[in-house]
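Visitor: kindly return the folded structure for what I paste below:
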Amino acid sequence: MTKQILVGGVPVGGGAPVSIQSMTNTRTDDVAATVEQIRRLEAAGCQIVRVAVPDRAAARAVGAIRERISIPLVVDIHFDYRLALECIAAGCDKVRINPGNIGGEDRVKAVAQACRRRGVPIRIGVNGGSLEKPILAKYGGVTAEALVESAFGHIALLERYDFTDICVSLKSSSVPVTMAAYRRMAEESDYPLHLGVTETGTLRMGTLKSAVGIGGLLALGVGDTLRVSLSADPVEEVRAAKDILKAVGLERGEPDLIACPTCGRTRIDLIGLAGQVEERLKGVHKPITVAVMGCVVNGPGEASAADVGIAGGDGEGLLFRKGEIVKKVPQQALVDELFLLIDTL
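Guide: Next comes the predicted model:
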């Protein structure tokens, strides 16, 4: 089990539930726009949010943003350690840096000491696109071993100043490289791991790559918090993250929809029914499994593990609970009857 850090009031690692993160794409110095986006992210299920701090104007906005939001705020710092110090003083909840790119060891020490005084953890964000040249030369490019060596080098810098309130990420645009790096890191370190595949692309392919990489790691028991990186509205990152957690069984308190593929036996609009059920389940917050099956062959028998479900027929269908038929229902009433049954659970 990994160590646990606290990001604001959210525990990360140490057996805590896997938390969902995202990052704003507004100008951070536009406080109103950034706060509005953070509130949309929180409403979608984001639990920790990160903002870019490329300059002093952004750093000066951090305090005002923090005062107007309720979820923990992470600042993303590169190159200028003074920006980190200003954000720490302004009340940020976590700092994301690469200790190797903010200057000499005295600057790393200054950031570590400021974080220690305020109880602010640091995420070491190793990225395949910004690995140190000697490491790239040693391994001949971006490899899992290169990412892990870079991470341990940064960890050593912070540990030198007795700072261990650390979370680590090892991101690459390659799913296999990313997965291998995280698995190796999990074997060699007990620092909590922030999962992500970087630069995944647009909504569809980015979600697929993230589902394979992040979901695969979570299924293996690796990872403590995650961000799905998409070239899309950040709210879509949160939705994808929730779906990934649901797919590997880590989304607690939310319904899980299972539905069979269509085939020649199907005599109802299964695709339409499944879509209606999925949409209406967005308003349900219960840890239940709901099945939408195309015929009596697949349901309720194959869906007997579901809490409730419907199975299609010809103009009518079956409503069932835990594999037991409740009643026959006209096709047009199947979804309404299903949700009446869900209300009783």
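Visitor: for the rest of this, base every contact and every neighbour count on C-alpha atoms.
Guide: Will do.
Visitor: so what touches the helix or strand that A89 is a member of?
Guide: Assessed by DSSP states H and E, A89 sits inside helix 81-90. Residues outside helix 81-90 that contact it (Cα atoms under 8 Å, 6 or more residues apart in numbering) are 53, 55-56, 59-60, 62-63, 75, 77, 95, 102-103, 107-108, 110-111, 114-115, 118, 120.
Visitor: let's see it at 6 Å
Guide: Outside helix 81-90, the residues within contact range by Cα atoms under 6 Å, 6 or more residues apart in numbering are A59, G63, I102.
Visitor: to compare against the first, here's another:
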Amino acid sequence: MSSIRPWRDIERRKSRQIMVGNVPVGGDAPITVQTMTNTLTSDAKATIDQIRRCEDAGADLIRVSCPDVESTAAFREIARAAQVPLIADIHFHYKRALEAADAGAACLRINPGNIGSHDRVAEVVRAAKANGCAIRIGVNAGSLEKDLLEKYGEPCPEALVESALDHIKLLQDHDFHEYKVAVKASDVFLAVAAYQGLADAVDCPLHLGITEAGGLIGGTVKSSIGMGMLLWSGIGDTLRVSLSAEPEEEVRVGFEMLKALGLRTRGVRVVSCPSCARQGFDVIRTVEALEERLQHIKTPISLSVLGCVVNGPGEARETDIGLTGGGNGKHMVYLSGVTDHVIQSETMLDHIVSLVEAKAAEMEAAAQEQAVAAE
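Guide: Next up is the predicted model:
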């Protein structure tokens, strides 16, 4: 059987690359995962603590709202403490954009159209250029310009794309090209169609999102359907999963989405069965515990957890570490697809965690050796 699997190939849309701080976005760079803090930005300590949790979850970029002077005053301390580039979220008040750029923002999230006059847009662009900031144009179906709503009658893909193109022109008129664009909507079909239309019209990086997606479960499903369709067709250079949940959960869902499509790998990818009466151990509780205890693993590792021998051996052969349920409290462990040893139920959980940690350490050491050898 041929090892070439063309039905798995995703050919990414060719976009030009920009830099958000030290993180490349677009081109052939990895698709970045973002989230947004929900603490009061004026409370620097609380915001930094939340940023740290998001960084631990793997966030590449983090957005921080700057609605008032107190927020931009605290932003400098927050930006110094952050280990990833920060995006300052600005609405209406152009001076907040100027302050955030001076305070260390790597990117300004604005709608150029609601910043004010052309002179104010020009000031924001000058501040962005002076501080090496990128700009993210954020178009949202819920806040489209009045003239576009009058023209089209309702939010529609054409209206979102026209709004984005108008905002892009405002930046280009000031010779600014370090921008990325989002055309978000809560309606999955509207968002997907708008992104498809924009992808054909521009060459800049696109930031994906299904806005106001909902809670952890509903929002994950909705975002996965919408962004999954776009990512599968090659559209998208950076993303945020908008959930009514803790920001670090958005990061984890984002990475799971990319892992499922083979677009990016980070941490443990768990292959597990839904469980049934054949299971030799409690698969649901075991997977819950493993996912919780293995969150600290950053090295890409595949782990299969199957309750019985119907599909267990076949799945285990495809993963780095595999566990298949057996009878009498004895279960088979597979290493690199090969049956290796038997483990008892009472020590199973700790044993699998230790195997994954050891495998991760081994892979990290090998990668370091290769890096040293290549120098």
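Visitor: and the TM-score between these chains?
Guide: The TM-score (TM-score structural alignment, normalised by the length of structure 1) is 0.92; 345 aligned residues with a Cα RMSD of 2.0 Å.
Visitor: gap between P234 of structure 1 and R50 of structure 1?
Guide: Shown here: P234 of structure 1 relative to R50 of structure 1, a distance of 11 Å by Cα to Cα, to the nearest Å.
Visitor: those strands in the stretch 101-250 of structure 2, which residues are they?
Guide: 107-110, 134-140, 179-184, 207-208, 238-240 (DSSP state E, counting those that start in this stretch).
Visitor: could these go into TSV alongside mean neighbour count?
Guide: Converted to TSV, the strands of the stretch 101-250 of structure 2 look like this (neighbours: other Cα atoms under 10 Å):
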stretch	mean neighbour count
strand 107-110	26
strand 134-140	24
strand 179-184	26
strand 207-208	26
strand 238-240	25
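Visitor: is it possible to export those strands to TSV including distance to D147 of structure 2?
Guide: As requested, the strands of the stretch 101-250 of structure 2 are exported to TSV (distance: least, Cα to Cα, whole Å):
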stretch	distance to D147 of structure 2
strand 107-110	19
strand 134-140	14
strand 179-184	17
strand 207-208	25
strand 238-240	28
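Visitor: nearest to I225 of structure 2, of those?
Guide: strand 207-208 (12.2 Å; Cα to Cα).
Visitor: the counterpart of A57 of structure 2 in structure 1: neighbour count?
Guide: Per TM-score structural alignment, the equivalent position to A57 of structure 2 in structure 1 is A44. Using other Cα atoms under 10 Å, A44 of structure 1 has 16 neighbouring residues.
Visitor: now swap in L338 of structure 1 and tell me
Guide: 22.
Visitor: doesn't it fall inside a helix?
Guide: Yes: per DSSP: H, G, I helix; E, B strand; the rest coil, L338 of structure 1 lies within a helix segment.
Visitor: give me the outermost residue of structure 2 relative to its centroid.
Guide: N328 (42.4 Å; Cα atoms, centre = their mean).
Visitor: so that residue lies in a helix, does it not?
Guide: No: under three-state DSSP, N328 of structure 2 sits outside any helix and is assigned coil.
Visitor: OK, contacts around it?
Guide: Neighbours of N328 of structure 2 in contact, by Cα under 6 Å, 6+ apart: none.
Visitor: state the distance from it to S302 of structure 2.
Guide: With Cα to Cα as the criterion, N328 of structure 2 and S302 of structure 2 are 27 Å apart.
Visitor: cool, and V183 of structure 2?
Guide: Applying Cα to Cα, the value for V183 of structure 2 to S302 of structure 2 is 34 Å.
Visitor: T324 of structure 2 too?
Guide: For T324 of structure 2, the distance to S302 of structure 2 - Cα to Cα - is 14 Å.
Visitor: quick check on these two: which one has the bigger neighbour count.
Guide: In this view T324 of structure 2 and S302 are compared by other Cα under 10 Å, and T324 has more residues nearby, 29 against 19.
Visitor: quick one: the more buried one and G312 touch, right?
Guide: Yes: judged on Cα atoms under 6 Å, T324 of structure 2 makes contact with G312 at a distance of 5.2 Å.
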